[in-house]
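> mind folding the following:
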Amino acid sequence: MATSVHAAQAERKIDADSHNTPVSHQDEAKLKTWYIGSIDQGTTSTRFLIFNGLGVPVASHQIEFKQMYPHSGWMEQDPREIVESVYTCIEEATKSFTDMGNSTDDIKAIGITSQRETTILWDRETGEPLYNAIAWPDTRTQAIVRELKARKGADKLQDICGLPLSTYPSALKLTWLFRNVPEVRRTYDAGRLMFGTIDTWLLYNLNGGKDKNVHVTDTTNASRTMFVNLHTLEYSPEVLDFFELDPQKLILPKIVPCSDADAFGSIASGTLKGKRITGCLGDQSAALVGQLGFEPGMAKNTYGTGCFLLYNVGEKPVMSTHGLLATVAYNFGGKRKPVYALEGSIAVAGSAVKYVVNNLKFVESSAQISDCAATVKDNGGCYFVTAFSGLFAPYWIDDAQGTMFGITQYTQQGHIARAAMEATCFQTKAILDAMEKDSGHKLTELAVDGGMTDSDLCMQTQADIINIPVDRPMMRETTALGAAIVAGFAVDVWKEFEELKEINKEDRTIFKPQISQEDSGKMYSRWTKAVEMSRGWLDSETGNQSQ
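Next up is the predicted model:
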């Protein structure tokens, strides 16, 4: 049952409030007139939001950009269009901001958060990309993954970088580009090949491109490439050698903390020309920061195009033995140590909802999928393994493909719509079970954000399946808020985490489990059986459907 969280929230805060001094009324008045811009560059759309110092968004603009699917399992984006989308969003949101009577002089800094493993290569001399961006869900590297798993040293990689050999990290996308785009190899041999994830590409262009040549990344994004030693947060010679890369020829971005007053440069043109960029972090880390997950044991789950659950494990990385990833949660720099997380990554979440809308045409928009699912009381025995990009954590089944089980003449549109939503909830349950085994602790509550959390039915289903409460904020722009927070710390809008403790705490909703643990277990058992049956639908050599 969904209930107001005010009472429970007040109870949870008693201890914290006894030790922390609340923000004074004078400080609150000041924070209302201090603003931070936040670039949120996602998988399918770009947004720019302007938050005040209380964490309230006062202006925003969002546009979708084109996704390209040249072959089954491939997903590409136009690097130039991504940059253009950022500039457009900045201009439109800033116009709304100034139309309200505000001044751009009051915007203290800019933060950036972006999709993570998506990979771009460009020429240092021209500043132009050499190929489309290969997006993080892309599975064209399946055969390369199989080949590299047999290479000497493969079994040591995850202990160094925290990531398994799979189609997911940037290193595999770079390997494919080396093998299939001749211009990439020529540029590499000439020592001009620049590598970056989306954050690096945006920072390079926002600073003026080749003229300024700002080539930098933060620790959270860097940790998603496979190239970084998670213990030292420096590029690993062993990993680069495994991938047969010469760091004298491949120009890798400088790695810096997420919050830095100078390292990320400033915007070179447009309405906000000269504004410093002082924060940068990957989208899932940004959501953890935006959910104020600053203590070990805190976790958040973001339901976007994919679904990503991060669990704060403190100042030392925990290498998973149960199918999870080890990653950098955030790194505020200065005297603060980096904080690490265990992560469970689900490739397909909101994209499964879009599939039901766009391909099956049950409803006209994603917002209506919950109503369609509510036309039936349960899934009717239908289970949808949404393995459009294989299965990520904790399974890591590269040769799985989207499969549906339990269809009968009784199956209706509502059953399939419900099964599409439940797929993400079941995978979240599998990840939480793995996290409990790795950490030795069972989560008592799950903070959530992202587009799918708009559905009360989906969140209630999630609570039922995991058998713990689900905590949803009213303001769900937590990813953008996280980028604003790290940027704000660099320019002293905030100086201590305690100053943030009231941000986005109003009007949260708690969804409590409504079914028995036994019934939940039966549903999960059927899901697990469906996952096992989805194996082997792709040919491991070619990535094509098996005959």
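
> drop to CA atoms for contacts and neighbour counts, all remaining ones
Fine.

> not counting residues beside it along the chain, what's closest to residue 190?
residue 249 (7.2 Å; Cα to Cα, 6 or more residues apart in numbering).

> show me the contacts for the one you found.
188, 189, 190, 191, 192, 193 (Cα atoms under 8 Å, 6 or more residues apart in numbering).

> quick check, the first one in contact with residue 248.
Looking back up the chat, that one is residue 188. No. Using Cα atoms under 8 Å, residue 188 is not in contact with residue 248, being 9.5 Å away.

> more neighbours: the two, which one.
Shown here are residue 188 and residue 248; by other Cα atoms under 10 Å, residue 188 has more neighbours (22 against 11).

> report the separation between that one and residue 205.
Distance, residue 188 to residue 205, by Cα to Cα, to the nearest Å: 21 Å.

> same question for residue 216.
11 Å.

> remind me, longest helix of this protein?
Assignment by DSSP state H gives helix 413-439 as the longest helix of the chain.

> give me the contacts around the helix or strand just after that helix.
Per DSSP states H and E, helix 413-439 leads on to strand 446-449 as the next helix or strand towards the C-terminus. Residues outside strand 446-449 that contact it (Cα under 8 Å, 6+ apart): 287, 291, 299-303, 468-473, 476-478.

> can you rerun that using 10 Å?
With contacts defined as Cα atoms under 10 Å, 6 or more residues apart in numbering, strand 446-449 is touched by 287-288, 290-293, 298-304, 307-309, 311, 432, 459, 462-463, 466, 468-479, 508, 510-511.

> contact partners for residue 237?
227, 228, 229, 243, 245, 246, 247.

> returning to what we had before: buried ones from the contacts of strand 446-449, can you make that a PyMOL selection?
Only the buried entries of the contacts of strand 446-449 go into this PyMOL selection, using 16 or more other Cα atoms under 10 Å:
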select buried, resi 287+288+290+291+292+293+298+299+300+301+302+303+304+307+308+309+311+432+459+462+463+466+468+469+470+471+472+473+475+476+477+478+479+508+510+511
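
> I'd like the structure of this one too, to check against the first:
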Amino acid sequence: MGDTRERKTSGTEHGRLADGVNGVNGHVEEESFIGAVDQGTTSSRFIIFNRFADPIASHQIEFQNYYPHSGPLELLESVEQCIERAVEQFITKGYRKEQIKAIGLTTQRETTVCWDKYTGEPLCEAVVWPDTRTKDLVRELKGHLGADRLLQLCGLPLSTYPSSVKLLWLVRYHDQVKKAYEEGRLAFGTVDSWLIYKLNGGKEKNVHVTDTSNASRTMFMNLHTCQYDDELINFFGIDRSKVDFPKIVPSSDAEAFGTLARGILAGTKIAGCLGDQSSALVGHCGFSPGHAKNTYGTGCFLLYNVGTEPVISQYGLLATVAYDFGKGQKPVYALEGSIAVAGSGVKFLMNNLGFLRDSTKVGELARTVEDNGGVVFVTAFSGLFAPYWIDDAKGTLFGITQHTQRGHIARATLEATCFQTRAILEAMEKDSKHKLGGVAVDGGMSNSDLTMQTQANIIGIRVERPSMRETTALGAAIAAGMAVGGFWRDLEEVSEITHKKPGRKNFEPDMDRRQGQKMYENWEKAVEMSRGWVRDAAEAEFEGIEQSEV
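Below is the predicted model:
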């Protein structure tokens, strides 16, 4: 980019004028901005970005998530309040609300909302994505004819997560939803569909849409055609004539998502929509096959760009749509894997073992020792997920001696997440045939330099940590900005802007590759030794009963 684009102004001048971009007749154009709604499981936020991907104003509301329920109207209210407060903050900084040209939306995935298509009112609480009340239904469905074809059609295995089983469960067991279904007035959607519908004014405009990244999490969409599939819908016993499904549209579109019907930004276009993990990949500019992102939260979510053809995993990973920017372009697909224990492993040290009161100090404790001292911690508190899928494993500490210190256990806890990340990335490489080109990171544990350097050493490739961590919201803003135009020429320019931002830090491997491999081999050995604890405990109890009877 030229010097004029890099020139920075300050205060009111920066707010009202573009950074040296000439307009008509030599006048300086007014700077434009994109807003982004980020609606998650426990909070909602609205962030306003400039064309340099800088957050200019924001507001966040955390709310009580009455798991496994979440109120659809409360979700809507929190989003609307965030928009109002953030725009008010934006105005106090000398900007005008008219400078916000469009907004994007990113939401929690799979969470299911049902409403009356004639009144626009919700019929029940939202069923949140980790809800496990459907476990018996899933067990039943696995025995149905055609269950073995689902993975090839939609890229997802039968589990409690997808929206399909949530909808079927509601139709069977929730009186209001069942009645609306039988009377043909049931509208179904994920959180993105619900918010877009209500932000547009509800039943009056009846904008009932979803994007391909969210639709790919329902198990109703064929991953290859990106359209609803009758075989999938019929498998779940849903009569399509009795349910109003949201129309599937690209993730970036200037018209499909409508406009805000009320509030301080009434009339502003909604131009982008992405599921949260997909949005984070876009926010990290993971636009090429082999680019991956890892969000280190309570657990970890990894997404791996596999290009424009879906890849059905041989290692228990999920296949999903990463993003779909339309305009004649093919959708981009991803493989997804998750780690159950990441930040929760740190909390375990704090809450259960009393190591520290502040999670940020765990890294400092780990630095008090040079290495793990031979300690390996398999944090299989609920078994191990992809690519191991070991249900009968238990959390196990190996290699403890009389010389083991708390620092060794702290370091082994951080390393456990890094080892599992490598295992998933290796499976993704094998599945996709695309060489890993780097891992972009965000989430709480990514703030630890020690953890990120360890991650780079264990995977043997660069780890990239951006200075601006609101990558999920930025992904929605990018989708909206690309739809309305006038912000970025193309995705390459967006990537150039974000990668040149000050404060970005890259972690290059600085450990001998053989040492990193030896550490990983010890981890794999420990994983194998952690097997069977659930089964063995049950057998031991049974044997104890037998012996007492004798």
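
> now the TM-score, please.
The TM-score (TM-score structural alignment, normalised by the length of the first structure) is 0.85; 514 aligned residues with a Cα RMSD of 3.0 Å.

> let's have the contacts of residue 237 of the first structure in TSV, adding neighbour count, secondary structure and distance to residue 114 of the first structure.
Below are these laid out as TSV (neighbours: other Cα atoms under 10 Å; DSSP: H, G, I helix; E, B strand; the rest coil; distance: Cα to Cα, whole Å):
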residue	neighbour count	secondary structure	distance to residue 114 of the first structure
227	27	coil	19
228	23	strand	19
229	21	strand	21
243	17	coil	25
245	14	coil	25
246	14	coil	27
247	13	coil	25
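
> for the stretch 301-450 of the second structure, what spans make up the helices?
343-351, 362-366, 406-432, 449-459 (DSSP state H, counting those that start in this stretch).

> where does the spatially most central residue of the first structure sit: helix, strand or coil?
In the first structure, the residue lying closest to the centroid (Cα atoms, centre = their mean) is residue 284, at 3.5 Å. Recorded secondary structure, residue 284 of the first structure: helix (DSSP: H, G, I helix; E, B strand; the rest coil).

> just tell me what it corresponds to in the second structure.
With TM-score structural alignment as the criterion, residue 284 of the first structure lines up with residue 277 in the second structure.

> list the contacts for its match?
Contacts of residue 277 of the second structure (Cα under 10 Å, 6+ apart): 106-109, 213-214, 283, 293-295, 301-303, 322, 336, 471-472, 475.

> can you give me the buried ones in stretch 204-216 of the first structure?
In stretch 204-216 of the first structure, counting by 16+ other Cα under 10 Å, buried: 204, 205, 206, 207, 208, 209, 210, 214, 215, 216.

> residues in contact with whichever residue in the second structure pairs up with the last one?
The alignment partner of residue 216 of the first structure in the second structure, by TM-score structural alignment, is residue 209. Under the criterion of Cα under 10 Å, 6+ apart, the contact partners of residue 209 of the second structure comprise 189-190, 192-194, 196-197, 215, 245-250, 256-258, 273.

> what of residue 489 of the first structure?
By Cα under 10 Å, 6+ apart, the neighbours of residue 489 of the first structure are 109, 258, 259, 260, 261, 278, 279, 332, 333, 495, 496, 497.

> the second one - how many residues pack around it?
By the other Cα under 10 Å criterion, the neighbourhood of residue 258 of the first structure contains 33 residues.

> aligned to it, what sits in the second structure?
Checking TM-score structural alignment: residue 258 of the first structure goes with residue 251.

> correct me if wrong: that match contacts residue 477.
No. Using Cα atoms under 10 Å, residue 251 of the second structure is not in contact with residue 477; the gap is 11.1 Å.

> was I right to think residue 218 of the second structure contacts residue 154?
Yes. Look at residue 218 of the second structure against residue 154 with Cα under 10 Å: they come within range, at 8.8 Å.

> identify the contacts common to these two.
The contact sets of residue 218 of the second structure and residue 154 overlap at residue 228 (Cα under 10 Å, 6+ apart).

> ok so, going back, state the distance from the residue nearest to the centre of the first structure to residue 343 of the first structure.
9 Å.

> overlap of the contact sets of the two?
With Cα under 10 Å, 6+ apart as the test, residue 284 of the first structure and residue 343 both reach 300, 301, 308, 309, 310, 329.

> show the contacting residues for the fourth one.
Contact partners of residue 309 of the first structure, counting by Cα under 10 Å, 6+ apart, are 284-285, 287-288, 299-303, 324, 341-346, 393, 428, 431-432, 435, 446-448.

> counterpart of it in the second structure?
Using TM-score structural alignment, residue 309 of the first structure lines up with residue 302 in the second structure.

> where's that match relative to residue 294 of the second structure, distance?
4 Å.

> do residue 539 of the second structure as well
Distance from residue 539 of the second structure to residue 294 of the second structure, by Cα to Cα: 38 Å.

> could you do residue 46 of the second structure as well?
From residue 46 of the second structure to residue 294 of the second structure the distance is 23 Å (Cα to Cα).
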